[in-house]
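J.: I'll drop the sequence and a predicted model, then ask my questions.
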Amino acid sequence: MKVLYIGGTGNISAASSRLAVKSGIDLYLLNRGTGSVKIKGATNIVADHSDKNAVAEAVKGQKWDVVVNWIAFTPEDVKRDFEIFKGHTRQYIFISSASAYQKPGGHPVITESTPLYNPYWQYSRDKIACEDYLTQRFRNDSFPITIVRPSLTYDTVIPVPLCGWKDFTIIERIRHGKEVIIHGDGTSLWTITHSEDFAKGFNGLLGHRQSIGHSFHITSDEIMTWNQIYEWVAEAAGAPLKAVHIPSDFIARFDEHSYGSLIGDKAQSVIFDNSKIKRFVPGFRAVIPFSEGIKRTIRWFEEEPGRIQIDPARGDLVDRIIGAYKQCFG
C-alpha cells in the first residue's frame, strides 16, 4: 500500500508513521524537511505544504492508496488538497479534532454522531469548517474522505493546560515546590491518549474501503479526573503536588489562549464511546495508562537537555493568576 503523509513527524503522527513502516506500508512523508524527527524507512518529499504549486509539482504523476493530512487546520488547507489529490488517491484522511464536538455537551457520552458545535474556540470551528467542506466534496464529487478526531493525545508533549505541552515549566514548578493550577475543582472527567495507542486504531483505517465517508474518534478508554491527572504528573516528576484550584473562567481572564482550550475543551467532562473504531478495526485497544505514559514522556525530555525548555513568562503568569485569585477569594 502506497501512503502519503502530509506532516507525519509530530507529537501524534510520528508514532503512526513508525507503525506504518513497521507494517510494511510504502510510506512517503511530505514536509518542509526542517524537523529533527526522522522516520527510518519512509521516503521524504520536501515541499512547503501551504504552497499548492510546490506540492502539486512534488507529487506530480503519483497515485496514492491513501493521503493523510496531519497539519490541515483551515478550509483553505483541505480545499488545496482536494484540488491536488482528486482522482489521485483512493482515500483521503483528514485529521480533525474531538474538540469540535458540542460544547457544552448535550449528553455525557460522546459518539461520532454527537453534534459539532464549539462557540468558544476558533481552532475547533475551523476544524468543523474543514469537515463541512470535505463532506460536500464527498457527496458532490465522490472524494473518498475519512475523518479522524483525536482528543488530547501525547508522547513528546506534557498534556496539561498551563505550563505544559512543549514547555517543561510544569515539571520545574512541581520539583521546586511551587504551586500549580488545576482548573475548576479538578473533578471533571477527561481522557488522555498515548500516541502509540492512537496509532493502532488509526493505521487500521489506512486503505479501509468501508471507512470512506465515515468519521471516527480514537481515544483511550481510561477516564480520569484532572486531580488524578495532575497527581500522576507530580508522581512522574518525583515531587509532591501543591495544587490550587481556580475556576476556568477566572484563568481565562488572564490568559486569552485558555478561553478556547479550557472553556471550549478541557473544562468540559468527556466520556468517549470508542465502539465505532473498534468495529472497524477489530482488536484496537489502548493499553498505555497515563500513569506510565507520562513517565515515559518526562524521560524523553530528559534524554536530551535541549528538549527541556522553561518559559519564565508562563511561570510568571501562573503566579499572577494564583495571586489574584487568593486576593479575591483567599
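T.: Nice, thanks for sending it over.
J.: C-alpha only now, for contacts and for neighbours.
T.: Will do.
J.: Return the residues in contact with Lys79.
T.: By Cα atoms under 8 Å, 6 or more residues apart in numbering, the contact set of Lys79 is Tyr133, Leu134.
J.: What is the burial count for the nearest residue to Pro289 once chain neighbours are set aside?
T.: Leaving aside its sequence neighbours, Pro289 sits nearest to Glu222 (Cα to Cα, 6 or more residues apart in numbering; 7.2 Å). By the criterion of other Cα atoms under 10 Å, Glu222 has 16 neighbours.
J.: And the helices in the stretch 101-250 of the chain?
T.: With DSSP state H, counting those that start in this stretch, the ranges of helices along the stretch 101-250 of the chain come out as 122-141, 169-175, 195-203, 226-237, 248-254.
J.: The residue nearest to Pro289 reaches Val287, doesn't it?
T.: No - judged on Cα atoms under 8 Å, Glu222 makes no contact with Val287 at a distance of 9.2 Å.
J.: who's in contact with the residue nearest to Pro289?
T.: Counting by Cα under 8 Å, 6+ apart, Glu222 touches Thr191, Ile192, Pro289.
J.: Please tell me how far Asn44 sits from Asp26.
T.: Remark: distance between Asn44 and Asp26 (Cα to Cα, to the nearest Å) = 11 Å.
J.: Next: Ile171.
T.: 39 Å.
J.: who has more neighbours, these two?
T.: Per other Cα under 10 Å, whichever of Ile171 and Asp26 has more neighbours is Ile171, with 23 against 16.
J.: Wait, the more buried one touches Ala237, no?
T.: Yes - applying Cα under 8 Å, one finds Ile171 in contact with Ala237, separated by 6.0 Å.
J.: Comparison target below:
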Amino acid sequence: MRNVCVIGGSRYFGRHLVELARDAGAHVTVVNRGSAPAPHGVTHLVADRGDERRLRAALGSRTFDVVLDQVCYTPGQAAVARRVFAGRTGRYVMTSTVEVYDPATQAPPGAHAALPVTEDAYDPVGRPATGVPAGADEATVYAEGKRQAESVLLTDPVFPTAVVRTAHVLGGGRADFTGRLAHYTDRISAGEPVLVHRRAYPTTFIHHREIAEFLHWTAGAPFTGPVNACSHGTLTVTELADLVASRAGRPPRYTPVQEGATASPFSYDRHYPMDNGRAAGLGFAFGRVADWMPQAVDEALAAGTSAVRDGGAR
C-alpha cells in the first residue's frame, strides 16, 4: 500500500487514519474542502468531493493503490466517486455506519431483533438510489443516505470495494465533535436527568483510535463487500450512564420517555448491536468496550470541566 488517498480525514478518527497511513510509509493524499489543515507530511488537495469537475481537476493524473472515503453521505457523492476513481484506484473503502441496519428498512420486520446483526442483515446490492424522502428527520437522512451510497458503490462495482459499517465511535474528549458522550457526562455531572426508553437495549461501540486502525487494516486487505467494525461487548444506555455516574461521583437520574418519543443518544427501542465475526475471522483483533470505555468517560468528564473553566465553550 504505497499510495493512499483519503477523502475527508480532517478531524477525529479520519485524522488518525491519515497519520497511520503516513507513519506506515505510504504517500498519502488528503482530499477535502480545506476547512482544516492536513497533517504534516501529506499532500493536501482542496476540492468539494461532490463537484465532479473540480474533483477531477484537483486530482489531475494521480492514481492510487487505495482510496479511503470518510465522507460519503449520499448516492450522488458515491456516483461521482465511481466515475472519477474508475481506472484510478486498485481498491475503494467507504466508511459507513451501524445506522444502515435501522429495522424500519429491514425485511422481514423484526428480523435479527434479539441477536447482533451480521452483514447479511442488510444487502445494498441492487437497491435503487431514490434519494431521501422530503421532510425526513436528520437520523433518517443520514441512514438512508449511507444505505443508498453503499448500493451505488457495491452494485456492479467498477473497482474492488469494501464498506465498513462502524459502530458508535467514542473517546478523545473534545476531539469527539458529536458530543454524544459529553451529553451524559455533562448532564450527570450537573445532576440533570437522562431521558431513556422504558426498557434498556444493548448497542455496540468502538474507540476512535481502534476504528482508524481498522480502516487502515482494511485498506491493505483483499476482501470486499460490507464488514462490521465494533469492539467486543455491548452496553445499554443505563449501563453507560451508570459508568459515567460512577466516574463522576454523582448518582444517575433517569426519566423514561413515552413510546415513540426521542430519548438520549444510545437509548434505543430495540436491540442494536452488531456482530464483528466477519472482521475477526479475516484477522483483525478487536479490543473490548469494558477496557477502554472508562478512560473515554474520564476524558469526556475532564473536557467538560475544562470547558466550564474556559467559560462554557465546548
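T.: Noted; the coordinates are in hand. As the structure is a prediction and not an experimental result, all values here were calculated from the model.
J.: For the two chains, what TM-score is obtained?
T.: With the length set by TM-score structural alignment, normalised by the length of the second structure, the two chains reach a TM-score of 0.80; 291 aligned residues with a Cα RMSD of 3.3 Å.
J.: one step back: filter the contacts of Glu222 of the first structure down to the buried ones, ChimeraX style.
T.: Burial among those is assessed by 16 or more other Cα atoms under 10 Å; the matching ChimeraX selection reads:
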select :191,192
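J.: any chance of the helices of the stretch 101-250 of the first structure in TSV, plus distance to Thr111 of the first structure?
T.: Shown next, in TSV, are the helices of the stretch 101-250 of the first structure (distance: least, Cα to Cα, whole Å):
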stretch	distance to Thr111 of the first structure
helix 122-141	16
helix 169-175	32
helix 195-203	16
helix 226-237	22
helix 248-254	25
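J.: Which one of these lies nearest to Asp185 of the first structure?
T.: Shortest separation from Asp185 of the first structure across those is recorded for helix 226-237, at 8.1 Å, computed as Cα to Cα.
J.: post-alignment, the closest one versus the second structure, mean distance?
T.: Relative to the matching residues in the second structure, helix 226-237 of the first structure has an average distance of 2.1 Å after the fit, by mean Cα distance after the TM-score superposition for the first structure.
J.: Output the contacting helices and strands for that helix.
T.: helix 169-175, strand 180-183, helix 290-303 (3 or more Cα pairs under 8 Å, 6 or more residues apart in numbering; DSSP states H and E).
J.: That one vs helix 290-303, what angle?
T.: 40 degrees (axes from the mean of the first three to the mean of the last three Cα atoms, to 10 degrees).
J.: Run through who's touching helix 226-237 of the first structure.
T.: With Cα under 8 Å, 6+ apart as the criterion, helix 226-237 of the first structure contacts 171, 174-175, 182, 186-190, 240-241, 290-291, 294-295, 298.
J.: excluding its backbone neighbours, what's nearest Val244 of the first structure?
T.: Excluding its sequence neighbours, the residue lying closest to Val244 of the first structure (Cα to Cα, 6+ apart) is Ile181, at 5.0 Å.
J.: Look at the one you found and say how many residues are nearby.
T.: The number of residues packed near Ile181 of the first structure is 24, by other Cα under 10 Å.
J.: what do you get for Val109 of the first structure?
T.: Val109 of the first structure - counted by other Cα under 10 Å - has 12 other residues nearby.
J.: residues contacting the aligned partner of it in the second structure?
T.: Matched across to the second structure, Val109 of the first structure falls on Pro116, judged by TM-score structural alignment. Contacts for Pro116 of the second structure (Cα under 8 Å, 6+ apart) come out as His271, Tyr272, Pro273, Met274, Asp275.
J.: Filter those by whether they're kept in the first structure.
T.: Counting by both residues aligned by TM-score structural alignment, their matches' Cα atoms under 8 Å, the contacts of Pro116 of the second structure that remain in contact in the first structure are Tyr272, Pro273, Met274, Asp275.
J.: For the first one, what is the corresponding residue in the first structure?
T.: Okay, so that is Tyr272 of the second structure. Matched by TM-score structural alignment, Tyr272 of the second structure corresponds to Val270 in the first structure.
J.: So its match is in contact with Ile192, correct?
T.: No - counting by Cα under 8 Å, Val270 of the first structure does not reach Ile192; the two are 10.4 Å apart.
J.: how about the strands in the stretch 51-200 of the first structure?
T.: Under the criterion DSSP state E, counting those that start in this stretch, the stretch 51-200 of the first structure contains strands at 66-69, 92-95, 109-110, 145-149, 153-154, 180-183, 189-190, 193-194.
J.: Looking at these, spot the one closest to Ser124 of the first structure.
T.: Nearest to Ser124 of the first structure, of all the strands of the stretch 51-200 of the first structure, is strand 145-149, at 10.9 Å by Cα to Cα.
J.: Compute the inter-axis angle for that closest one and helix 122-141.
T.: 160 degrees.
J.: So which bit of the second structure is strand 145-149 of the first structure matched to?
T.: Mapped onto the second structure using TM-score structural alignment, strand 145-149 of the first structure spans residues 161-165.
J.: Identify the residue nearest Thr193 of the first structure in space, chain neighbours excluded?
T.: Nearest non-adjacent residue to Thr193 of the first structure, counting by Cα to Cα, 6+ apart: Thr153, 4.7 Å away.
J.: Near that neighbour, how many other residues are there?
T.: 22.
J.: Tell me who's in contact with it.
T.: Thr153 of the first structure touches Asn11, Ile12, Pro159, Ile192, Thr193, His194, Ser195, Phe198, Thr219, counting by Cα under 8 Å, 6+ apart.
J.: so which of these hold up in the second structure?
T.: With both residues aligned by TM-score structural alignment, their matches' Cα under 8 Å, the contacts of those that the second structure also has are Ile192, Thr193, His194, Ser195, Phe198.
J.: will you turn the residues you listed into JSON lines that also has distance to Ala324 of the first structure?
T.: Listed next are those as JSON lines, based on distance: Cα to Cα, whole Å:
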{"residue": "Ile192", "distance to Ala324 of the first structure": "30"}
{"residue": "Thr193", "distance to Ala324 of the first structure": "33"}
{"residue": "His194", "distance to Ala324 of the first structure": "35"}
{"residue": "Ser195", "distance to Ala324 of the first structure": "37"}
{"residue": "Phe198", "distance to Ala324 of the first structure": "39"}
